[in-house]
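**Student:** Just need the structure, nothing else, for what follows:
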Amino acid sequence: MELLGLGISMICLFVGFGLLIGILFGFFGMGGSFLVTPALLVVGYPAPVAVGSGLAFVFGTSVIGALRHRDHGQVSYTLAAVMILGMTFGIEVGTRVVFLLADLGSADAVISVAYVGLLGVVGLSVLRDARTGGTDASTGRVASRVHAIMLPPMVALPGGATVSAWVILVVGSAIGILSGCLGVGGGFLLLPVMVYGFGIPTAIAAGTSILQISVSGAFGTFVYAQSNAVNIPVVAALLCGSALGARIGVSATQLVNEADIKGCFAVMLLSGGVATASKQVSIVYGVELLETVSTVLIFGTAVLVSGAIVRTSIAALRKIESVGHP
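**Tutor:** A predicted model of the protein is given here:
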């Protein structure tokens, strides 16, 4: 039995995976696109469809968050407008690169290798952050160097600093190319760039980042949809699950210390990189066992980390209840 071209088992798989991604999104504040695209590659979707559907998922998850931050006044519209210009250009370039690689028959391999590197770098960074408690003495130095670049026009930022519009455009273009090539929203790069590179408050950086992701995700989805490279039923199933999961994740932030779970999250990112590599090796050498390993890794670690968040939240609730009812 099929619904909108998807079997019931696949719909349940994507809804369930969306639920897990939603929990992670609500808890860690990351959209999860960096797991959705490799998961679609592991399942067997072509690279352009995996990237386009990942961008569509990014757009769907970020809109609600952008509206929430707008209500709290946590958006710098000037910075967002300049950054969006750069990201739009970058996404167009990245999209053309993907379809060029697809025509050459190497898109799956190149994007898979890129994801292995990306997930490895981000995973190791999160792991280091978890072990050091997120402290970094050099944070202020980067922002000072960026502020020293005085190429007009200058853009006034929240907090009193000014940054050259050209710097913002270059950064936006680079992240846009990454987004267009890999189907990621770029939030895991935008947020640290704004906080550590531009020196704006974290809350405003988060709100501005999500607004940019909403606009760039919409543009990227439109570009890929023109080539029929967005699987709407898959995206819909993922969004249905993530809508519920995000509520669970947000609630968990009130009960669980993020540092207690961050190490598990890093392991999940690294596992995603290994899963993507295993899938590609299985295709090249025809080793079916590695294909099974890749599927178990990318879905299994998401289950384990999301389960750890839920389990720890339940334990915290029970502790609170026991204190309140001696």
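
**Student:** switch to C-alpha atoms for all contacts and neighbour counts from now on
**Tutor:** Fine.

**Student:** For this protein, which segments count as strands?
**Tutor:** Secondary structure of the chain (DSSP state E): strands at 2-3, 6-7, 154-156, 162-164.

**Student:** To compare with the earlier structure, here is another sequence to fold:
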Amino acid sequence: MELLGLSPALLALFVSFGFAVGVLFGFFGMGGSFLITPTLLILGYPAPVAIGSGLAFYFGTSVIAVLKHYDVGEVDYRLGAVLFVVLSIGIELGSRLVFGLEALGIAELVTGVAYVVLLAGIGLLFLRRAYRLEDVEDDETVSDEEIPPVARRIQSYEVPPMLSLTSGGRASLWTILGSGGGVGLVSGLIGVGGGFIRMPAIYYLIGTPLTAAVGTSLFAGLFSGAFGTFTYGLSGGVDLAVVSLLLVGSALGARIGSAATTIVEEDDVIVYFGLMMVLASAGIGLSELADWLGTSALDVLSVVLLVGSSFAVAAIILSQVLTSAGDGETDTPSATDGK
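**Tutor:** As a prediction, this is how the structure comes out:
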């Protein structure tokens, strides 16, 4: 028996996968395109449909996650608006660069290597920071460490005009323009929404606390997701059945992931994000190797790694939320008894 033209197995896969990616999306502020699109390609969907459906999912989940981050005051709208403008310019320049590389016959090689190196590099950067925070126990020191040292150093160079950040502090407009333009350029080069680059850039270069970086990253990418969905939708590149099922799962997952940023310790957030990026790098690397060797088994293994890692990290986040909720329920009766 089929529903929406899909088998029960695919129905369950898309809903559960949407939930897992939604948790990660709301928690880390990164899109699910680098998870959704390869999976749809392996399942036999044409490339335009896989990309268009991934963008549509990204847009729908962005709306859900941004609303949740708005509820807890973790979105810097002015910073997000500036980033959106320069991101769009950078993406356009990046796409033009791809055409130039394609004329030289090296576009696929350059984009594949850039993808793997970026994911691994960002993942290792976050794991290194988590290691440095591991032994920090003083509460005042932890508060100071909300902003990475490299971001505090960049903020110390006050090159006007300066922009006041909602989360506190100020950043040079030139830093914001350079960071956003660079992220957009890379996004246009490797053909993804760029959330996994955008959030670290806001955190490490502009210098907002991690939770604010997640919410602002989501907001900055919201409009680009809407534009991409509209563009692919006009040419029939969006499978509404698949997107709807993914969004059913992610509607709950994204709100849980967004709420978890205020529950889970910052050093845990950093560890999970770093692991996610390293595993994703390995998965994409296997996919590139599969294309080069012409081995479908490696291609399947890459998707298993991507999907499996997303479920694993989402499960860890959920367990932390449930543990925190359980502790809260346990503490309430105790406080009442003590009165």
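
**Student:** Packed most tightly, which of the strands of the first structure would that be?
**Tutor:** Across the strands of the first structure, the average number of neighbours (mean count of other C-alpha atoms under 10 Å) peaks for strand 162-164, which reaches a mean of 21.

**Student:** roughly how far apart are the counterpart of T276 of the first structure in the second structure and I122 of the second structure?
**Tutor:** Applying TM-score structural alignment, one finds that T276 of the first structure aligns to I284 in the second structure. Distance, I284 of the second structure to I122 of the second structure, by C-alpha to C-alpha, to the nearest Å: 14 Å.

**Student:** Repeat that for S156 of the second structure.
**Tutor:** Distance from S156 of the second structure to I122 of the second structure, by C-alpha to C-alpha: 24 Å.

**Student:** And those two? Which one has more around it.
**Tutor:** I122 (21 against 12; other C-alpha atoms under 10 Å).

**Student:** any idea how far R198 of the second structure is from that one?
**Tutor:** 11 Å.

**Student:** Can you pull the residues that touch both of the two?
**Tutor:** Taking C-alpha atoms under 8 Å, 6 or more residues apart in numbering as the contact rule, I122 of the second structure and R198 have no neighbour in common.

**Student:** For the closest residue to F57 of the first structure other than its chain neighbours, give me its contacts.
**Tutor:** The shortest distance from F57 of the first structure to any non-neighbouring residue, by C-alpha to C-alpha, 6 or more residues apart in numbering, is to V235 (5.8 Å). By C-alpha under 8 Å, 6+ apart, the contact list for V235 of the first structure reads S53, G54, A56, F57.

**Student:** Could you identify the longest helix within the second structure?
**Tutor:** helix 296-338 (DSSP state H).

**Student:** And that helix, what does it pack against?
**Tutor:** Applying 3 or more C-alpha pairs under 8 Å, 6 or more residues apart in numbering; DSSP states H and E, one finds that helix 296-338 of the second structure contacts helix 8-28, helix 33-42, helix 240-260, helix 266-293.

**Student:** quick one, the longest one and helix 33-42 angle?
**Tutor:** Between the axes of helix 266-293 of the second structure and helix 33-42, defined by axes from the mean of the first three to the mean of the last three C-alpha atoms, to 10 degrees, the angle is 30 degrees.

**Student:** once aligned to the first structure, how far is helix 266-293 of the second structure on average?
**Tutor:** In the superposition with the first structure, the average deviation recorded for helix 266-293 of the second structure is 3.0 Å (mean C-alpha distance after the TM-score superposition for the first structure).

**Student:** That helix: how far from the chain's middle?
**Tutor:** 12 Å (C-alpha atoms, centre = their mean, to the nearest Å).

**Student:** Counting by contacts, list what that helix packs against.
**Tutor:** Counting by 3+ C-alpha pairs under 8 Å, 6+ apart, helix 266-293 of the second structure packs on helix 107-133, helix 296-338.

**Student:** Buried residues in that helix, which are they?
**Tutor:** 266-290 (16 or more other C-alpha atoms under 10 Å).

**Student:** go on, stretch 130-137 of the first structure?
**Tutor:** A130.

**Student:** now what about that stretch, what contacts it?
**Tutor:** Residues from elsewhere that reach stretch 130-137 of the first structure (C-alpha under 8 Å, 6+ apart): R128, D129, A259, K262, G263.

**Student:** Report the two of those residues separated the most.
**Tutor:** R128 and A259 (11.4 Å; C-alpha to C-alpha).

**Student:** nearest to V15 of the first structure, of the strands of the first structure?
**Tutor:** Per C-alpha to C-alpha, nearest to V15 of the first structure of those: strand 6-7, 11.9 Å.

**Student:** Just the residues contacting the closest one, thanks.
**Tutor:** By C-alpha under 8 Å, 6+ apart, strand 6-7 of the first structure touches M1, P233, V234.

**Student:** Going through those residues, which ones are buried?
**Tutor:** For those, a burial check counting by 16+ other C-alpha under 10 Å picks out P233, V234.

**Student:** separation between the aligned residue in the second structure for V193 of the first structure and G236 of the second structure?
**Tutor:** Superposed on the second structure with TM-score structural alignment, V193 of the first structure falls opposite A201. Distance of A201 of the second structure to G236 of the second structure, computed by C-alpha to C-alpha: 34 Å.
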